[in-house]
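Enquirer: all I have is the shape, not the residue letters:
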């Protein structure tokens, strides 16, 4: 999987496990989100980072909407495993640590993934616009590879 991520060099990409632990990433993703390489492995979970890392909050200009969207996608993907994941240590820590997570968790909103435009406010590169895509490798269906490809400017 890491070789695939590395082959996508120039396009920020990462892989996540069913509990949304980030299991691999490439250098372009590390340039977008430098903390991925330094955060403790036990905290290298996409939900944890979205709801607790101030860098991520600043990176996402629409953080409130995006964070809730991520949680809705997590719920949709968990499906029948949601009860088990709700008891997972990372979810329990988020419920204790993050008021926005607690509020969003109580909403029970579910929404499937859709490729879409993502905008980031990078501290060194300014506004970055990407199309957000996700793939599930046939030989690793338990992982998802998330890829950001450059997006054109809006018409107008």
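Expert: Cool, the structure landed. Everything numeric in this text was worked out from a predicted model, so none of it was measured.
Enquirer: all contacts plus neighbour counts: C-alpha atoms, from now on.
Expert: Noted.
Enquirer: what's the closest non-adjacent residue to the residue nearest to the spatial centre of the chain?
Expert: Ranked by distance to the mean C-alpha position of the chain (CA atoms, centre = their mean), the top residue is residue 46 at 4.5 Å. The spatial neighbour of residue 46 that comes closest, neighbours along the chain excluded (CA to CA, 6 or more residues apart in numbering), is residue 20 at 5.6 Å.
Enquirer: so which bits of the top strand by length along the chain are buried?
Expert: Secondary structure assigned by DSSP state E gives strand 126-135 as the longest strand of the chain. Applying a neighbour-count criterion of 16 or more other CA atoms under 10 Å, one finds 129, 130, 132, 133, 134 buried in strand 126-135.
Enquirer: now do stretch 54-71
Expert: 56, 57, 59, 60, 61, 63, 67, 68, 69, 70, 71.
Enquirer: what do you get for stretch 68-83?
Expert: Applying 16+ other CA under 10 Å to stretch 68-83 flags 68, 69, 70, 71, 72, 73, 74, 75, 76, 77, 78 as buried.
Enquirer: list the contacts for the third one?
Expert: Applying CA atoms under 8 Å, 6 or more residues apart in numbering to residue 70 gives the contacts residue 47.
Enquirer: that one should be in a helix, yeah?
Expert: Yes: applying DSSP: H, G, I helix; E, B strand; the rest coil, one finds residue 70 inside a helix.
Enquirer: and it, how far is that from residue 134?
Expert: Distance from residue 70 to residue 134, counting by CA to CA, to the nearest Å: 13 Å.
Enquirer: for comparison:
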């Protein structure tokens, strides 16, 4: 059995190795230092990193050697800057050094990627939205607007989940068992606030909630905390009456401060039919056609492996364009959601690749693309199609 001391030694060894690999990939010119004449190995020297961070060479050497020292948050942040670490590397550094995630970068703009928006859009008749670190709803799908109102017409405060629940008087009629739901949301909100202590926008939001909501003012000092839960949610919609859902919230791995919430309709209270009616009204109002076939609503999952689902997906969702390129993860997301919407059993990644090759597409094509942090990375994809 691995002892606590062995775990500590392994963690510090990993930290030292990580720092060595990060400085090895940089050149002096990239960090604004002169190259010099007697450089035998690539990358920065320890003395150069120590100079950039503002610590002694001995101290930095001990850190790379896995000595039991505790770098402060300020020193780690200077290491992030000196070694040009991206957001994922920053998180890894803090987990190795402090055994906890880094402080949130509160000033970073919260931008929902096109891929994540595409993911929301293909939930079809299930309302879904993405919220950020202050619980502002940042992106949504059509079903979300059909059930919860047009998010485009709401102010930032009105799109805040906690604010709308506690301050908007209409929520007390809209949410069945309002107090139970409000207490649960408040406890989850309190848990997430622990990651963003001192965030000025969160502090302002809490002060306003304390002022405008007697319930928030009474319950906030209780310090109840709760993680995300799968719960049954009943709404009393002003147009169609009761709607019953399963509500699931999960974290977006690429952007940990983002939470995706999906409302899956249950058969109770004739929810699927009512939801279809609301969404049809929404599309009529918008002058659009539904993104998802009606067959996607309320039908059981069936196994239909004999169908060439990749060919059907290509015909409905894609267009062949010579020289075009699409990343594998984008293809997998679009294809899987299409299968789910049409109640097909999706193929595994290997089967998808084989089918794409059968249809004359070039698979396994590497391309350098910019990630969300504007850094170039090599990504594998398929050449010859675009996803509509």
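Expert: Yep, that arrived. As the structure is a computational prediction, the values presented were derived from the model and not from experiment.
Enquirer: so after superposing, what's the score?
Expert: Remark: TM-score between the superposed chains equals 0.89 [TM-score structural alignment, normalised by the length of structure 1]; 154 aligned residues with a CA RMSD of 2.0 Å.
Enquirer: which one of the buried residues of stretch 68-83 of structure 1 is nearest residue 25 of structure 1?
Expert: residue 70 (18.4 Å; CA to CA).
Enquirer: map the closest one onto structure 2.
Expert: Aligned counterpart of residue 70 of structure 1 in structure 2: residue 185 (TM-score structural alignment).
Enquirer: look up how far residue 164 of structure 2 lies from its match.
Expert: From residue 185 of structure 2 to residue 164 of structure 2 the distance is 11 Å (CA to CA).
Enquirer: before we move on, what about residue 336 of structure 2?
Expert: Residue 336 of structure 2 is 33 Å from residue 164 of structure 2, by CA to CA.
Enquirer: quick check: nearest residue in space to the alignment partner in structure 2 of residue 29 of structure 1, chain neighbours excluded?
Expert: Alignment note (TM-score structural alignment): residue 29 of structure 1 maps to residue 144 of structure 2. Spatial nearest neighbour of residue 144 of structure 2, excluding adjacent residues (CA to CA, 6+ apart): residue 127 at 4.1 Å.
Enquirer: who has more neighbours, residue 336 and residue 164 of structure 2?
Expert: The residue with more neighbours, out of residue 336 of structure 2 and residue 164, is residue 336; 19 against 14, by other CA atoms under 10 Å.
Enquirer: so the helix or strand that the more buried one is a member of matches what in structure 1?
Expert: Taking DSSP states H and E as the definition, residue 336 of structure 2 sits inside helix 328-342. On structure 1, no counterpart of helix 328-342 of structure 2 exists by TM-score structural alignment.
Enquirer: tell me who's in contact with residue 123 of structure 1.
Expert: residue 59.
Enquirer: doesn't residue 17 make contact with the residue nearest to the centre of structure 1?
Expert: No: Residue 46 of structure 1 is beyond contact range of residue 17, at 9.9 Å (criterion: CA atoms under 8 Å).
Enquirer: about what we covered before: the longest strand of structure 1 corresponds to what range in structure 2?
Expert: Strand 126-135 of structure 1 covers residues 241-250 of structure 2 once aligned (TM-score structural alignment).
Enquirer: now the matching stretch on structure 1. Mean distance?
Expert: Compared with structure 1 after the fit, stretch 241-250 of structure 2 shows a mean deviation of 0.8 Å (mean CA distance after the TM-score superposition for structure 1).
Enquirer: which residues sit against that stretch?
Expert: 228-237, 259-271, 274-275.
Enquirer: next step: those restricted to strands.
Expert: 231-237, 259-265.
Enquirer: helices along the stretch 1-150 of structure 2, start to end?
Expert: 4-24, 46-53, 57-64, 73-82, 87-98, 114-121, 142-148 (DSSP state H, counting those that start in this stretch).
Enquirer: can I get these in CSV with mean neighbour count and distance to residue 202 of structure 2?
Expert: Converted to CSV, the helices of the stretch 1-150 of structure 2 look like this (neighbours: other CA atoms under 10 Å; distance: least, CA to CA, whole Å):
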stretch, mean neighbour count, distance to residue 202 of structure 2
helix 4-24, 16, 32
helix 46-53, 18, 31
helix 57-64, 16, 35
helix 73-82, 17, 21
helix 87-98, 18, 21
helix 114-121, 17, 24
helix 142-148, 21, 23
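Enquirer: how about the ones you listed in a markdown table, adding distance to residue 209 of structure 2?
Expert: As requested, these are exported to a markdown table (distance: least, CA to CA, whole Å):
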| stretch | distance to residue 209 of structure 2 |
| --- | --- |
| helix 4-24 | 42 |
| helix 46-53 | 41 |
| helix 57-64 | 44 |
| helix 73-82 | 31 |
| helix 87-98 | 31 |
| helix 114-121 | 29 |
| helix 142-148 | 21 |
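Enquirer: minimum distance to residue 323 of structure 2: which of these has it?
Expert: helix 114-121 (20.8 Å).
Enquirer: nearest residue to the alignment partner in structure 2 of residue 49 of structure 1 other than its sequence neighbours?
Expert: With TM-score structural alignment as the matching criterion, the partner of residue 49 of structure 1 in structure 2 is residue 164. Residue nearest to residue 164 of structure 2 in three dimensions, not counting chain neighbours: residue 158, with 5.7 Å by CA to CA, 6+ apart.
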